[in-house]
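>>> One predicted model, sequence on top.
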Amino acid sequence: MTRALVVGGTRFVGRHTVEEFLDAGYEVTIFNRGNSENPFADDDRVERVEGDRTVEGEVKRLSMEVDPDVVIDCVAYHPREVRVATEAFADADAYVYVSSGAAYGANRIPKREDETPLHDCTPEQAVDDSWDSYGPRKAEGDRAVYEAAERGVNAMSVRPPVIYGPHDYTERFDYWIDRVENFDRVVVPGDGTNLWHLVYVGDVARALRTVAEAGEPGETYNVGDGHAPTLGEWVDRIAEACDTAVERVFAGPRELAAADLELADFPLYREYPHLLSTTKLRSLGWGSTDHGTALAATVADHRDSERTGRENGPDREAEEGVLSILDTV
């Protein structure tokens, strides 16, 4: 039986990736520090190896102990980690790095893997941990994949935009579900037409397996929902999934400023559209989940969890201030 090694494997993307490979008949090993609860602790198809992927010696030890056929690297946040992993697992049938749409360094609509420039990455950014360096670090990780492929390693990468779905610890999408579930009127920044391409987590997991099985060495594959709703449309779709109705109240910079808020204070707001072309991935036979199915699973998980996402956006008191201002206009 083919063995997949998932670096990470217990929280969000990694958890769904483990399930994807199990469903496809693989045996799976997960490698992590053990800081999160292991949802596969009672599954004898999943072996867990404890270790720190940021320590080069532990990664090399892992490669000798596990000898996987496929490696899915969900938690490589610095380019050095990608270089160490591609060297340690050079003999694997496939190494797939989870990159990010943030790696793109130019505004294009849509962003294409082989055309849109990536961020540069300085030596200082390569070892930084701040959000400002996240895109450059992911881009440099992609370049490490290209370099490994030139050495004969079957290394590839997958670039998702913002990911939503069950077990999403970032709670960015939960913010909007919480608003829709608890209030009749929801403040939407701007005119609601801002666009940030999202992707359902199950589709990311399936993309990782698709690329591992059918991708080409040195190639990168964008992944994203088949339809990219605007933020205003997302609110309506979430309301439908929640079997409720809400009034979307659009607020521009002036109305928000009166309540000491800005457009960017709201999660999933992006001034310039962020849209990824997924044609290349689709050519491998991958397809996206329809929004009805994806949102039903996402809302059900939200309701079963204690997540609210409220820390990701304005508090309700500030929103009420915006609503009061708009009601007097």
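Arrived safely. Computed from a predicted model, the values in this text were never measured in an experiment.

>>> can we go C-alpha only for contacts and neighbour counts from here?
Noted.

>>> show me the contacts for V6.
14, 17-18, 28-31, 71-74 (C-alpha atoms under 8 Å, 6 or more residues apart in numbering).

>>> Doesn't it belong to a strand?
Yes. Read with DSSP: H, G, I helix; E, B strand; the rest coil, V6 is one of the residues of a strand.

>>> mind listing the strands for the stretch 201-329 of the chain?
220-222, 247-251 (DSSP state E, counting those that start in this stretch).

>>> Dump those strands to JSON lines, plus mean neighbour count.
Formatted as JSON lines, the strands of the stretch 201-329 of the chain follow (neighbours: other C-alpha atoms under 10 Å):
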{"stretch": "strand 220-222", "mean neighbour count": "25"}
{"stretch": "strand 247-251", "mean neighbour count": "18"}
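
>>> what about those, which gets the closest to A148?
Set against A148 and scored by C-alpha to C-alpha, the strands of the stretch 201-329 of the chain come closest in strand 220-222, at 13.0 Å.

>>> Pull out the buried positions in stretch 181-195.
Applying a neighbour-count criterion of 16 or more other C-alpha atoms under 10 Å, one finds 181, 185-190, 192-195 buried in stretch 181-195.

>>> what's the closest of the residues you listed to N107?
Of those, the one sitting nearest to N107 (C-alpha to C-alpha) turns out to be L195, at 12.8 Å.

>>> got JSON lines for the buried residues of stretch 181-195, with secondary structure and distance to D132 too?
Listed next are these as JSON lines, based on DSSP: H, G, I helix; E, B strand; the rest coil; distance: C-alpha to C-alpha, whole Å:
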{"residue": "E181", "secondary structure": "helix", "distance to D132": "33"}
{"residue": "R185", "secondary structure": "strand", "distance to D132": "33"}
{"residue": "V186", "secondary structure": "strand", "distance to D132": "30"}
{"residue": "V187", "secondary structure": "strand", "distance to D132": "27"}
{"residue": "V188", "secondary structure": "strand", "distance to D132": "25"}
{"residue": "P189", "secondary structure": "strand", "distance to D132": "23"}
{"residue": "G190", "secondary structure": "coil", "distance to D132": "24"}
{"residue": "G192", "secondary structure": "coil", "distance to D132": "26"}
{"residue": "T193", "secondary structure": "coil", "distance to D132": "25"}
{"residue": "N194", "secondary structure": "coil", "distance to D132": "22"}
{"residue": "L195", "secondary structure": "coil", "distance to D132": "21"}
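
>>> Give me the subset of the contacts of V6 lying in helices.
Judged by DSSP state H, helices contain the following of these: 14, 17-18.

>>> Make a markdown table out of those residues and add distance to G165 and neighbour count.
Shown next, in a markdown table, are the ones in helices among the contacts of V6 (distance: C-alpha to C-alpha, whole Å; neighbours: other C-alpha atoms under 10 Å):
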| residue | distance to G165 | neighbour count |
| --- | --- | --- |
| G14 | 13 | 23 |
| T17 | 13 | 28 |
| V18 | 15 | 28 |
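
>>> also this one, for the comparison:
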Amino acid sequence: MIGGSRYFGRQLIEELRDTGAAVTVINRGSAPAPQGVTHLRADRDDEDALRAVLAGRCFDAVVDQVCYSPLQAAIAARAFTGRTRRYVLTSTVEVYAELGRPGGAPLPEQAVDPSAWPVDLTLPWTDPQFRADHYAEGKRQAEALLTREAPFDVVAVRTAHVLGGADFTGRLAHYIERIEHGLPVVVHAAPQPASFIHAPEIARFLVWTVTQDFTGAVNAASHGTLDARRICEAIGRVAGREPTLVAGTEEPGSPASPASPLSPVSPFSFDRSYAMDTGRAARLGFRFSSVTDWLPLVVKEARG
């Protein structure tokens, strides 16, 4: 596995280890790997260093948790040539970011075709801020480069918004803190539905994907959708507080403006549908849970 030092990546490592697999983790060593796995230290952006730690090693499958650009994908394609038969890229629902629309239907994998998506290696992908600002495009182009150029089988797992576990993003915590303190939560006037998945479930799905033989993009999400209002209602029920919602218009992270004093809107509040169709995963044999099965537990855990 490349990455895996935090969040559901560590759960994935432990799940794979507990199946009896011989697990090797490659990262910069910012955190110790779980017991019982081999830990190789290298910066994935340094092709020479990556090749050096891979010398003499081969793998049945590789799971790449931290590929954010086509440049990183190109390095991986070269470095793992002849070293693996299967490559699982952890991708994201964000690849559909510009395609959703209010009231739109859940999007299937073919809405973004990696075999046809343009790749531009001349963009400043080595700039961390550029990568962060172009996260969705970086993932789309990483999928595309691996699909077209890697000499091994490639799967792109398009992961829904992840909730639960050791979440470092602070997005759910934003809601909990405001509702528990009686503060207003800023959402769109008509927040649209989005797909979500429980952290342990995406770890299980990735483990399952490693053992299969299908290729191409596959959506990974729990059944059912959530919007910002439903998230607030779920937290309110657990906290015993009535949420106060107010309307905003700006995207999360945008500065407030005199014309929109209530902005920015909260995380997970969208003005377009962010729902994914999981029919392909079902046809391949994986059964996802429902968001209603785990959302109350996630809220309780997040409240501590």
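It's in. Everything numeric in this text was worked out from a predicted model, so none of it was measured.

>>> Superposed, what's their TM-score?
Remark: TM-score between the superposed chains equals 0.83 [TM-score structural alignment, normalised by the length of the second structure]; 287 aligned residues with a C-alpha RMSD of 2.7 Å.

>>> would you list the strands of the stretch 201-329 of the first structure in a markdown table and tack on distance to S100 of the first structure?
Shown next, in a markdown table, are the strands of the stretch 201-329 of the first structure (distance: least, C-alpha to C-alpha, whole Å):
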| stretch | distance to S100 of the first structure |
| --- | --- |
| strand 220-222 | 9 |
| strand 247-251 | 30 |
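
>>> Out of these, the one nearest P229 of the first structure is which?
Nearest of the strands of the stretch 201-329 of the first structure (C-alpha to C-alpha): strand 247-251, 14.8 Å.

>>> Look up how far H291 of the first structure lies from the nearest residue to E271 of the first structure once chain neighbours are set aside.
Using C-alpha to C-alpha, 6 or more residues apart in numbering and skipping the chain neighbours, the partner closest in space to E271 of the first structure is N194 (6.4 Å). N194 of the first structure sits 18 Å away from H291 of the first structure, going by C-alpha to C-alpha, to the nearest Å.

>>> got the contact list for the aligned residue in the first structure for D18 of the second structure?
Matched by TM-score structural alignment, D18 of the second structure corresponds to D23 in the first structure. Not one residue lies near D23 of the first structure by C-alpha under 8 Å, 6+ apart.

>>> With E255 of the first structure instead?
322, 325-326.

>>> Distance of it relative to E320 of the first structure?
Counting by C-alpha to C-alpha, the gap from E255 of the first structure to E320 of the first structure is 12 Å.

>>> just to revisit the earlier point, switch the contacts of E255 of the first structure over to TSV; also include distance to T170 of the first structure and neighbour count.
Below are the contacts of E255 of the first structure laid out as TSV (distance: C-alpha to C-alpha, whole Å; neighbours: other C-alpha under 10 Å):
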residue	distance to T170 of the first structure	neighbour count
V322	26	24
I325	31	15
L326	30	15
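
>>> what's the counterpart of D46 of the second structure in the first structure?
Aligned partner of D46 of the second structure by TM-score structural alignment: V55.

>>> now the helices for the stretch 201-329 of the first structure?
Assigned by DSSP state H, counting those that start in this stretch, the stretch 201-329 of the first structure shows helices spanning 201-214, 231-241, 253-258, 279-282, 291-304, 316-328.

>>> mean distance, the shortest one to its aligned residues in the second structure?
Here helix 279-282 of the first structure is compared with the second structure after superposition; its mean distance to the aligned residues, by mean C-alpha distance after the TM-score superposition for the first structure, is 1.4 Å.

>>> List the buried residues in that helix.
Buried positions in helix 279-282 of the first structure, judged by neighbour count with 16+ other C-alpha under 10 Å: 280-282.

>>> Just give me the closest of the residues you listed to E171 of the first structure.
The closest of the buried residues of helix 279-282 of the first structure, once distances to E171 of the first structure are taken by C-alpha to C-alpha, is L281, at 26.9 Å.

>>> Once you drop chain neighbours, what's closest to that closest one?
Excluding the flanking residues, the one nearest L281 of the first structure by C-alpha to C-alpha, 6+ apart is Y221, at 5.5 Å.

>>> Map that neighbour across to the second structure for me.
Checking TM-score structural alignment: Y221 of the first structure goes with V218.

>>> Pull up the gap between the residue nearest to E271 of the first structure and L208 of the first structure, please.
Taken as C-alpha to C-alpha, the span from N194 of the first structure to L208 of the first structure is 28 Å.

>>> V55 of the first structure now?
In terms of C-alpha to C-alpha, V55 of the first structure sits 24 Å off from L208 of the first structure.

>>> Mind checking which of these two has more residues around it?
L208 (31 against 11; other C-alpha atoms under 10 Å).

>>> my guess is that one contacts V158, does it?
Yes. Counting by C-alpha atoms under 8 Å, L208 of the first structure touches V158, with 6.8 Å between them.

>>> Need the residues touching each of those two.
Overlap of the contact sets of L208 of the first structure and V158 (by C-alpha under 8 Å, 6+ apart) consists of V96.

>>> circling back: correct me, but the residue nearest to L281 of the first structure touches R159?
Yes. Taking C-alpha under 8 Å as the definition, Y221 of the first structure is a contact partner of R159 at 6.0 Å.

>>> Helices of the stretch 51-200 of the second structure, residue ranges please.
70-79, 128-133, 135-149, 171-180, 199-211.

>>> Any idea which of these gets closest to E109 of the second structure?
helix 135-149 (11.9 Å).

>>> and that closest one, what does it pack onto?
Counting contacts by 3 or more C-alpha pairs under 8 Å, 6 or more residues apart in numbering; DSSP states H and E, helix 135-149 of the second structure is packed against helix 70-79, strand 86-92, strand 153-159.

>>> May I see the ones you listed arranged in a markdown table, with distance to R287 of the second structure and mean neighbour count as well?
Shown next, in a markdown table, are these (distance: least, C-alpha to C-alpha, whole Å; neighbours: other C-alpha atoms under 10 Å):
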| stretch | distance to R287 of the second structure | mean neighbour count |
| --- | --- | --- |
| helix 70-79 | 29 | 21 |
| strand 86-92 | 19 | 24 |
| strand 153-159 | 15 | 23 |
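
>>> Identify the residue spatially nearest to the equivalent of V37 of the second structure over in the first structure, adjacent ones excluded.
Alignment note (TM-score structural alignment): V37 of the second structure maps to V46 of the first structure. With sequence-adjacent residues excluded and distances taken as C-alpha to C-alpha, 6+ apart, V46 of the first structure is closest to V28, at 4.9 Å.
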